[in-house]
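1. Only the shape, not the letters, is given here:
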């Protein structure tokens, strides 16, 4: 696992009306501060990758759909520098994933249904000084193959 990445396994409390789930609590020891909560919908097979932040951490949760999340460590002082990790998240695996600053991240929607991401950041977005740095999804320095392999 990439250094500094944290996972919180989520618990669904169900009854005949549906379910309730706590995604983030102030005593989870995941975020050092709260900045912004955002949501986005992506259609099947869409790839949103890669980007990273120099100041903020992200906490990702996918309440609907299923995705393949790819992380790549860009921190030269990290014990996992240049390591790549893959996580499968969404309805079939409800987890919260903490992504530290300077870890490139992206995802691909799996299956035939859209996916919704809810993400919390430690700082609010500032359009005058955006803390967002892009890397192409097919960057050879990362070398990740986004295609699904069938056996």
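-> Perfect, I can see it now. Just so we're clear, the structure is a prediction, and the values are computed from it rather than from any experiment.

2. CA only for contacts and neighbour counts going forward, please
-> Will do.

3. so how far is residue 40 from the nearest residue to residue 79 once chain neighbours are set aside?
-> Once flanking residues are discounted, residue 79 sits nearest to residue 3: 6.7 Å by C-alpha to C-alpha, 6 or more residues apart in numbering. Between residue 3 and residue 40 the computed distance is 27 Å (C-alpha to C-alpha, to the nearest Å).

4. Give me the more crowded residue out of those two.
-> More crowded of residue 3 and residue 40, by other C-alpha atoms under 10 Å: residue 3, with 15 against 10.

5. Isn't that one up against residue 80?
-> Yes - using C-alpha atoms under 8 Å, residue 3 is in contact with residue 80, at 5.9 Å.

6. this is the comparison structure:
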């Protein structure tokens, strides 16, 4: 695996290190030891899949707080998705900054999201699918979220949002969440 830094410390885009021959290629898609050697928290408690019927569908922005803060590792295994990560660590120099990247079945990129980063993604194609691993169990009492259209964040999604859950449209805006 090839670990590529992003503008947000700890968030990495991970490329496959492919070994090819006349049959095709082989590549390691995940290795806890390699993650640990790069200072990353291994992500192996749960594996999840998400399917999106239509392009424009948006999921997120979600994260969990301690004691169940979770790291995530995403891949798009069908179609293409645009992923956004927001730094939610109040003491960070990049607090509330965001980074976006396209993951697709064609580019085979992975995205590592550390604890205390909100994450969401938008389907860029019909019938897209994501596969992801998390470091903690889903804990509803620790779940938090941000609005995808929060003016404080000013995230530029690639497509108009066509489908989104009621829960994801109901998150509070950041000015209501940040103590003054």
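-> Yep, it's here. Here the structure is a predicted model, which is why all the values come from computation and not from measurement.

7. does the alignment partner in the second structure of the residue nearest to residue 79 of the first structure sit in a helix or strand, and which one?
-> Residue 3 of the first structure maps onto residue 9 of the second structure when the alignment is built from TM-score structural alignment. Using DSSP states H and E, residue 9 of the second structure is not contained in any helix or strand.

8. what number of residues lie near residue 97 of the first structure?
-> For residue 97 of the first structure, the number of neighbouring residues by other C-alpha under 10 Å comes to 21.

9. can you tell me which residues contact the residue nearest the centre of the first structure?
-> Nearest to the geometric centre of the first structure sits residue 60, at 4.3 Å (C-alpha atoms, centre = their mean). Residue 60 of the first structure is in contact with 96-99, 117-120, counting by C-alpha atoms under 8 Å, 6 or more residues apart in numbering.

10. Tell me the one among these nearest to residue 8 of the first structure.
-> Within the contacts of residue 60 of the first structure, proximity to residue 8 of the first structure (C-alpha to C-alpha) peaks at residue 96, which comes in at 5.1 Å.

11. What range does stretch 96-113 of the second structure cover in the first structure?
-> Going by TM-score structural alignment: stretch 96-113 of the second structure matches residues 82-99.

12. Now do the buried residues in the matching stretch.
-> The neighbour-count check on stretch 82-99 of the first structure (16 or more other C-alpha atoms under 10 Å) flags 82-84, 88-90, 94-99 as buried.

13. Work out for me the element the aligned partner of the residue nearest to the centre of the first structure in the second structure sits within.
-> In the second structure, residue 60 of the first structure lines up with residue 74, judged by TM-score structural alignment. For residue 74 of the second structure, the element it lies in under DSSP H and E is strand 72-78.

14. any chance you could map the helices in the second structure?
-> 32-37, 166-169, 174-177 (DSSP state H).

15. one step back: how about the contacts of residue 60 of the first structure in CSV, adding distance to residue 11 of the first structure?
-> As requested, the contacts of residue 60 of the first structure are exported to CSV (distance: C-alpha to C-alpha, whole Å):
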residue, distance to residue 11 of the first structure
96, 11
97, 14
98, 17
99, 20
117, 18
118, 17
119, 18
120, 19
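
16. All set now, cheers.
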